[in-house]
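Undergrad: whatever this is, show me its structure:
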Amino acid sequence: MATRTDAPTRREQILKEAARLFAERGFHGVGVDEIGAAVGISGPGLYRHFAGKDAMLAELLVGISGRLLTGAKRRLAEADGVPAEEVLDSLIEGHIDFALDDRPLITLHDRELDRLRDSDRKLVRQLQRQYVELWVEVVRRVYPELTEPTARSAVHSVFGLLNSTPHLGRPGALPGRGTTAGLLHRMARGAFGAAGDGARSPGE
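TA: Have a look, this model is predicted:
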């Protein structure tokens, strides 16, 4: 994630390159030897770290779902006593970091989730549901007029907006990370605000 400053381990290097290659060419379009070459080790050497490509894909998709949930919980814990709007802004910022810095994982989730074993896929879904519910709780504190189902729909819609980054072009073609992050943040808050406005009665 964007907040990490220490050097990645070899295992993390393998996962990063596997995510990039899987996103670019598809899971079945990439061989173990190619992933190994990308990190400077032999293909068979990868088996000291992973049982195979399936294990890499599972760790990538389960791992990012877990990190998003853990990050959101940490932000909520650190925001004790902070106004709800600031908490929501913090959640949005965290998801934007993911959307800008881990774009291949968004592509992988969209294309390859069904390739996971049932148990891994169910774990991904479970982690994602918990992540959504954390957001729903905060969104309803900021916009109490929203019902729970409406707030949940708004959260999913905002995720769709933020997770559109793989379709924005190559990173070098974007107007700059800060500018893009600011735009995404304003659009996310605008979407939640529109949901809140739509939920109010005309006389309010």
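
Undergrad: going by C-alpha atoms from here, please, whenever you check contacts or count neighbours.
TA: OK.

Undergrad: nearest residue to residue 152 other than its sequence neighbours?
TA: Using CA to CA, 6 or more residues apart in numbering and skipping the chain neighbours, the partner closest in space to residue 152 is residue 136 (5.6 Å).

Undergrad: could you report the neighbour count for that neighbour?
TA: For residue 136, the neighbour count with other CA atoms under 10 Å is 24.

Undergrad: mind listing the helices for the chain?
TA: In the chain, the helices defined using DSSP state H lie at 10-25, 32-39, 53-78, 84-101, 103-112, 118-142, 148-162, 177-199.

Undergrad: and the last one, what does it pack against?
TA: To tie it back to what came earlier, the one meant is helix 177-199. helix 84-101, helix 148-162 (3 or more CA pairs under 8 Å, 6 or more residues apart in numbering; DSSP states H and E).

Undergrad: tell me which residues in the shortest one are buried?
TA: For helix 148-162, a neighbour-count test (16 or more other CA atoms under 10 Å) marks 150, 151, 152, 154, 155, 158, 159, 162 as buried.

Undergrad: contacting residues around the residue nearest to the spatial centre of the chain?
TA: Centroid-nearest residue in the chain: residue 98, 4.9 Å away (criterion: CA atoms, centre = their mean). Shown in contact with residue 98 (CA atoms under 8 Å, 6 or more residues apart in numbering): 1, 2.

Undergrad: before we go on, could you also do this sequence so I can check it against the first one:
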Amino acid sequence: MTSHPAEATGGAGPDETAGPVNPRRAEILAAAAELFARRGYHGASISDLGRSVGLTGPALYRHFSGKEAVLAEMLLDISERLLAEGVRRAAAPDPGSALDSLLRWHIAFALDNPALITVHERELDNVPEPERHRVRRLQRAYVEEWVAVLHRLHPGLPDARTRAAVHACFGLLNSTPRSATGLDRAAMAALLHTMARAALAATSL
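TA: Below is the predicted model of the structure:
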């Protein structure tokens, strides 16, 4: 998949939170993310995907059983990576530091993987069960890591309010990088961090 920055993984490469990745499969998944984000899942054929990585359609089947399998692995990988790193960062003893670390991780992921974010938001319903169920379970677990940190910061907040705030924060972080122009990456990351921190602080008001 698209590589993640050192900041996003706390100083290590992407293999810190995931097992060894077959380079060819990773190349196919990265190409599929770009293709599905640009054309939509139904607008891209297995032949289109094969051509994008220099393979014929039949040759692609040596790596994946079909287009559904590509999409399922892509979204499972996103969800597993987000959760694994979220768990690690949420465990920081100081809840304020934990929240800042979670924000830096999610912002880096959103800025560096816009195609993956787009596919994740638009195409989950095209993932077959039980993989779709697994993705949703992983998503919920990731949200709960953020909720737990906010509860440590603001004890007594209602669960429903806290979860709503986390989902709203994700909406900001996931959508703004795709629509904003004129700022370099560092400036955009700093702006998103400031805005998200302020929005989450308002949860306690």
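
Undergrad: what does the superposition give as a TM-score?
TA: Superposed pair, TM-score by TM-score structural alignment, normalised by the length of structure 1: 0.86. Supporting alignment: 191 aligned residues with a CA RMSD of 1.9 Å.

Undergrad: quick one: the helices of structure 1 as CSV, columns for distance to residue 1 of structure 1 too.
TA: Output for the helices of structure 1, formatted as CSV (distance: least, CA to CA, whole Å):
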stretch, distance to residue 1 of structure 1
helix 10-25, 11
helix 32-39, 19
helix 53-78, 8
helix 84-101, 6
helix 103-112, 11
helix 118-142, 16
helix 148-162, 16
helix 177-199, 14
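
Undergrad: of all those helices, which one is nearest residue 4 of structure 1?
TA: Among the helices of structure 1, the nearest to residue 4 of structure 1 by CA to CA is helix 84-101 (11.2 Å).

Undergrad: Provide the aligned range in structure 2 for that closest one.
TA: Using TM-score structural alignment, the residues of structure 2 aligned to helix 84-101 of structure 1 are 95-112.

Undergrad: against structure 1, what's the mean shift for the matching stretch, could you check?
TA: In the superposition with structure 1, the average deviation recorded for stretch 95-112 of structure 2 is 0.7 Å (mean CA distance after the TM-score superposition for structure 1).

Undergrad: and stretch 161-168 of structure 2, by the same measure?
TA: Here the mean offset of stretch 161-168 of structure 2 against structure 1 after fitting is 1.0 Å, by mean CA distance after the TM-score superposition for structure 1.

Undergrad: swap in stretch 137-144 of structure 2?
TA: Superposing on structure 1 and averaging over aligned pairs (mean CA distance after the TM-score superposition for structure 1), stretch 137-144 of structure 2 comes out at 0.6 Å.

Undergrad: what residues in structure 1 pair up with that stretch?
TA: Alignment of stretch 137-144 of structure 2 against structure 1: residues 126-133, by TM-score structural alignment.

Undergrad: for stretch 14-27 of structure 2, measure first residue to last.
TA: Start to finish, the residues bounding stretch 14-27 of structure 2 are 14 Å apart (CA to CA, to the nearest Å).

Undergrad: nearest to residue 2 of structure 1, of the helices of structure 1?
TA: That would be helix 84-101 among the helices of structure 1, by CA to CA, at 6.0 Å.

Undergrad: got the buried residues for that closest one?
TA: With burial defined by 16+ other CA under 10 Å, the residues of helix 84-101 of structure 1 counted as buried are 84, 87-88, 90-100.

Undergrad: how far off helix 177-199 does that helix point, in degrees?
TA: With axes from the mean of the first three to the mean of the last three CA atoms, to 10 degrees defining the directions, helix 84-101 of structure 1 sits at 130 degrees from helix 177-199.
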